[in-house]
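Trainee: Here is the input, now give the coordinates:
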Amino acid sequence: MKKFIWAISLLLMLFAFSTSVFAFSAVTQDTYVLMRSETHQGDLAITGKRAVIEGTVEGDVYVFADSVQILGKVQGDVIAFAGDTLINGTVEGNVRAFTQRLTVNGTVGRNITVGSANLFIPDQANIKGSIYAFTDTVDLFGTVDKEFNGLVHNLRVTGTIGKGISALRAENIKIESSAVINGDLVYTSPQKALIEPGAKLAGQEKFTQYQPKEESRFNFPIISLLVSLLSTLLLWLIIRYLFPTALLRIQQGMDTNIGSQLGVGALLLIGAPLFAIVLMVTLVGIPVAIALALSLGLLLYVSKIFVGCWAGMRLARQFRWRLHPLAAELIGILGVYILLQVPFLGWVFAIAIWMIFLGSLAAVVRRANEAAR
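Mentor: The predicted model follows:
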């Protein structure tokens, strides 16, 4: 699990903010099969237990299923959230998968980004771009034209890596005798890679050692991130079902004159803490200052949910995604959550989100007061 969070974060962000110039179709059924003789024009989203693409998709494929099989041709990207993902056909774009097991037995025209327990690249596979893997076990028998990088536990290379490895962290690395690495081998590990006689390394081996910690595997920052994400989703559901009117009104407020709302939000974000500090000077004002600080803290915490819901709905309308409102809001919330995790820039995103939310909230309150007069 600890290796999955970065992959799912990347995949969800790319999914949430992807753009499309094609028509978009959404299918929800237990088993979906695009027959060999069929061609789907535009992007295709599939939700169900099993998805099989035997024909051609002239666009991207988004899949939420227990099992995904790409046996035909996808002219765009494949974005999969599944238990098991098999690519025996051709994907002309990227493969971005958060899955228990990813097997690529065909051709991928660009890059693979994967978070999984197992990644298997058989002999006949051809990856024309790079692989970024966040997995437990990788068996690479096929050909990767560019680089292989990521965070893995066990890596075995038997095939060819066209431009080498430049950023890999792994506990165990085995380069077998048939392997060809046409570039450098740059990695961080507790011990040096096992390179068998006969293996071809065109570049240099650059090894950085680290000592694995003996503490519990569960004592890891990823657990905190996961708990934070789950608590955010739980809070979203609570707000969604207990305060749907407030959520809708604030979303509507964000749709109108967002520039002025940013200005008002900035004033509130700066002015409220200063006002609380002034109140703290007087004994009488201390309780009010504490209440104001707690209220502001609560508003800032829930702001990512309100802004995320609005962003998801806005994206769905903008790109004409045929999604249930809950799915659109979920995409938006996950996208906002990911942005907030970006080092350094996360604070910039957070300030922008706070200003948008506080400005929209102020506008809603003002309109409610005007209507009450």
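Trainee: all contacts plus neighbour counts: C-alpha atoms, from now on.
Mentor: Will do.
Trainee: ok, the closest residue to residue 38 other than its chain neighbours to residue 93 distance?
Mentor: Nearest non-adjacent residue to residue 38, counting by Cα to Cα, 6 or more residues apart in numbering: residue 55, 5.2 Å away. Using Cα to Cα, to the nearest Å, we find residue 55 at a distance of 16 Å from residue 93.
Trainee: Over to residue 192?
Mentor: From residue 192 across to residue 93, the span is 34 Å (Cα to Cα).
Trainee: quick one: which of those two has more around it?
Mentor: Neighbour count, other Cα atoms under 10 Å: between residue 192 and residue 93, residue 93 has more, with 21 against 17.
Trainee: pretty sure that one is in a strand, no?
Mentor: No - applying DSSP: H, G, I helix; E, B strand; the rest coil, one finds residue 93 to be coil, outside a strand.
Trainee: and for comparison, fold this next one:
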Amino acid sequence: MKRVCAWSRSVVVGFFVVSLCLWMGTGQSWAFQTRISDTVYVGSGKVLHGPYLFCGDSVRLDGEVDGDVFVIAQKVVVNGAVRGDFIGVANSVDINAPVAGDARVGAGEVTLRSAVGGSFTAAASSLYIEKNGRVGRDLVFAVNRFGLDGEVGRHVSATGETVYLDGKIGGNVRLSETSSLRLGKKAVIEGDLVYSGPSKAVLQQGAQVKGKQHWTRTEGKQRYRYEKYLDVISGFLSLILTWIVLRWLLPGVWEGLGSEIADKPGKSLLMGGLAFFTIPLLAITLMFSVIGVPLALILVFFYLLLIYLSKIIVATASGMAIGRYTGWQENIHPFWLFLLGLSLVQLLTMIPQIGWAFAVTVVWLGTGAAISKLFKPKQV
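Mentor: Down below sits the predicted model:
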């Protein structure tokens, strides 16, 4: 179960980040509108002119959005038409109204009960396309459980542990690393069925595959060979959500920490390097006394927290630097600059052979900036 949870969280971010970066390139992000609140609600009969970014614990759209929709929330319910693309990251997503363009979703549970005019990309624990659900073009997903009672206009390319098809698919179906594949009696695949997994598919009487069928047998361990990549991607989601939540609770916190690096990078690097070696030694020293054990544990906890936050701090500083150099900071929301900086930092730390050096530098810069900011004298 832990493996599945980490796996589903990982893929969520991949599609989210790629979609956002592609969208940024269109120039539409220069003028998007935002609604950030605990509960975001668009009433029935209202028409919003997008593109819109909705952030909150719960987002419910009963009204229509004439443009693209971006959502980051715990629970998302779409009951009003979206006349553009839909991109969402949430714990659960219910799409009950038409989406004119493409849909890109990363969530724990995703349910489609209406039509998506373009393609649908999903990364989730579970994905269900119910009887009235329809994907106009291609369906791409990486999930634990998938069920189809509706229709897919063209091809399906996916990875899923448990896959159940009982609807119509207008093109080919290509599935990888599938533990269980079943076709119900109403399943119709107009093209080929190509899949891999430890066992062959089960076709109920009445199921139709009009093209060729090809099965590649794989062992159980091979099903998870891609996990190391998904684990890297999973960090993106937690970092993005952490940035959003803390910026919401403490406005200006990331910009302040990022400025510490931008103003005095040498000082941040030096203080981070000293902390990297001295804090663990101090914690070990405290462990030798009974009274010092709780202090040591608290010290280690906060130090590990700083290491985790260091990538966000450096990503913010990088985004700010890019914004100043290009002049984008006047036109683009800080979130997009942070996302650009985070993508750059992530890529640098993944370079073979030398990525570890960038990773250490990021930790030193981030922790050094936080310590500098914490002990910086207050100006009266």
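Trainee: wait, isn't the residue nearest to residue 38 of structure 1 in contact with residue 69?
Mentor: No - Residue 55 of structure 1 is beyond contact range of residue 69, at 11.3 Å (criterion: Cα atoms under 8 Å).
Trainee: What span of structure 2 is stretch 169-188 of structure 1 aligned with?
Mentor: Aligning stretch 169-188 of structure 1 against structure 2 (TM-score structural alignment) gives residues 177-196.
Trainee: ok, longest helix in structure 2?
Mentor: helix 292-326 (DSSP state H).
Trainee: From the chain's centroid, how far away is that one?
Mentor: 20 Å (Cα atoms, centre = their mean, to the nearest Å).
Trainee: Could you pull out the buried residues of stretch 22-39 of structure 2?
Mentor: 29, 32, 34, 36 (16 or more other Cα atoms under 10 Å).
Trainee: Neighbours of the aligned residue in structure 2 for residue 69 of structure 1, how many?
Mentor: Residue 69 of structure 1 maps onto residue 77 of structure 2 when the alignment is built from TM-score structural alignment. By other Cα under 10 Å, 18 other residues sit near residue 77 of structure 2.
Trainee: so residue 77 of structure 2, which of the three states?
Mentor: Residue 77 of structure 2 - assigned by three-state DSSP - is strand.
Trainee: Repeat that for the one 10 residues further on.
Mentor: Assigned with three-state DSSP, residue 87 of structure 2 falls in the strand class.
Trainee: Near it, how many other residues are there?
Mentor: Residue 87 of structure 2: 22 neighbours (other Cα under 10 Å).
Trainee: Alignment lookup: it to structure 1.
Mentor: Residue 87 of structure 2 maps onto residue 79 in structure 1, by TM-score structural alignment.
Trainee: Also residue 212 of structure 2?
Mentor: That one, residue 212 of structure 2, aligns with residue 204 by TM-score structural alignment.
Trainee: Just give the closest residue to its match, not the sequence neighbours.
Mentor: Per Cα to Cα, 6+ apart, closest to residue 204 of structure 1 is residue 184, 4.7 Å.
Trainee: And residue 57 of structure 1, what's its match in structure 2?
Mentor: Checking TM-score structural alignment: residue 57 of structure 1 goes with residue 65.
Trainee: What residues of the strand or helix carrying its match count as buried?
Mentor: Assigned by DSSP states H and E, residue 65 of structure 2 belongs to strand 64-66. Within strand 64-66 of structure 2, the residues that count as buried by 16+ other Cα under 10 Å are 64-66.
Trainee: just the helices in the stretch 1-150 of structure 1 please.
Mentor: Remark: helices assigned in the stretch 1-150 of structure 1 by DSSP state H, counting those that start in this stretch are 4-16.
Trainee: Likewise for the stretch 251-373 of structure 1?
Mentor: 258-281, 286-318, 325-341, 345-372.
Trainee: Out of the ones you listed, which gets nearest to residue 211 of structure 1?
Mentor: Closest of the helices of the stretch 251-373 of structure 1 to residue 211 of structure 1 is helix 325-341, at 26.2 Å (criterion: Cα to Cα).
Trainee: Check which helices and strands the closest one sits against.
Mentor: Under the contact criterion of 3 or more Cα pairs under 8 Å, 6 or more residues apart in numbering; DSSP states H and E, helix 325-341 of structure 1 touches helix 4-16, helix 286-318, helix 345-372.
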